[in-house]
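# Curious how this folds, go ahead:
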Amino acid sequence: MPKPYPEEFRRDVVAVARKHEAPLSQIARDFGISEATLHNWLRKADVDDGVRPGVTTAEAEELKALKRRNRLLEQENEILRRAAAFFAR
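From the prediction side, this is the model:
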């Protein structure tokens, strides 16, 4: 998997693209990224800014952390359930 671009770089590219001073294909070429990547960054920035509906980056990170915590708690619960059954014998 390629290394992700720094967040500051993404913000700068999105800011330049939002000025509409050049075509998106030219902006993508100038910054050395694909046009599809630029479209994805613009779409994600619109969601984060509330322009488009969707899950923001912060909400996605929180959901990921909550799922990880839930998985850990389920594992701990299963261990305790097995221990209780073992000691009940």
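
# C-alpha from now on. contacts and neighbour counts both.
Noted.

# what's the residue sitting nearest the centre point of the chain in contact with, if anything?
Centroid-nearest residue in the chain, with C-alpha atoms, centre = their mean: T57, separated by 5.0 Å. Counting by C-alpha atoms under 8 Å, 6 or more residues apart in numbering, T57 makes contact with 44, 48.

# Next, the second sequence, to be compared with the first:
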Amino acid sequence: MMEHMGKKKPRPRRSFTREFKAEIVELCQRGDRSIGQVAKDFNLTETAVRDWIRQAEVDTGRRDELTSNEREELAALRRENRRLREDVNILKRATAGSGCPSTTPAEPRDAHAPRRSDPGTAARKSSWPRPGGPGRHAARRTDANAGRDANRPPRPR
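Presented below is the predicted three-dimensional model:
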């Protein structure tokens, strides 16, 4: 007995024609019966009837929202967009293993760096300029020569 209390069976989803919805909206807008009463008389949910009234107000320009035609167009565009994205993903997967340079994204590289594919332009190690600056011993070298005459050679280490 306790499991039946407070539990309602979910109502199956139904679809209605535009003409039927327009008749229900017209009944509600006449003012003879309340929205709740109209919904009860036609075995509809009050929420559905309120949504139909709101949409009718939008379609007639009394409310600023998407019209029914705009909603249909938006839904169609979203379906098309979803289908096109799936097509692009399929094409990406199909061309990923082909090794075609036009389908693989270019890697950003330093304009001055030698190309890896050309062995003749291999980078040569250079001692100067050092990448991180003069180095950590630069201060020591200048300190060792501090106060010396410019004509005298540096002190041997």
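
# which residue in structure 2 lines up with the residue nearest to the centre of structure 1?
Using TM-score structural alignment, the equivalent of T57 of structure 1 in structure 2 is S68.

# From D51 of structure 2, how far out is its match?
Counting by C-alpha to C-alpha, to the nearest Å, the separation of S68 of structure 2 from D51 of structure 2 is 12 Å.

# got it, and T60 of structure 2?
14 Å.

# Which position in structure 1 pairs with D59 of structure 2?
Match for D59 of structure 2 (TM-score structural alignment): D48.

# Mean deviation, the longest helix belonging to structure 1 versus structure 2?
Identified as the longest helix of structure 1 according to DSSP state H is helix 57-88. Its matched residues in structure 2 lie on average 1.4 Å from helix 57-88 of structure 1 after superposition (mean C-alpha distance after the TM-score superposition for structure 1).

# buried sites along that helix?
When burial is assessed from 16 or more other C-alpha atoms under 10 Å, helix 57-88 of structure 1 yields no buried residues.

# Contacts for the helix or strand harbouring V47 of structure 1, please.
Here V47 of structure 1, judged by DSSP states H and E, is contained in helix 35-48. With C-alpha under 8 Å, 6+ apart as the contact definition, helix 35-48 of structure 1 has outside contacts at 10, 13-14, 24-25, 28-29, 52-57.
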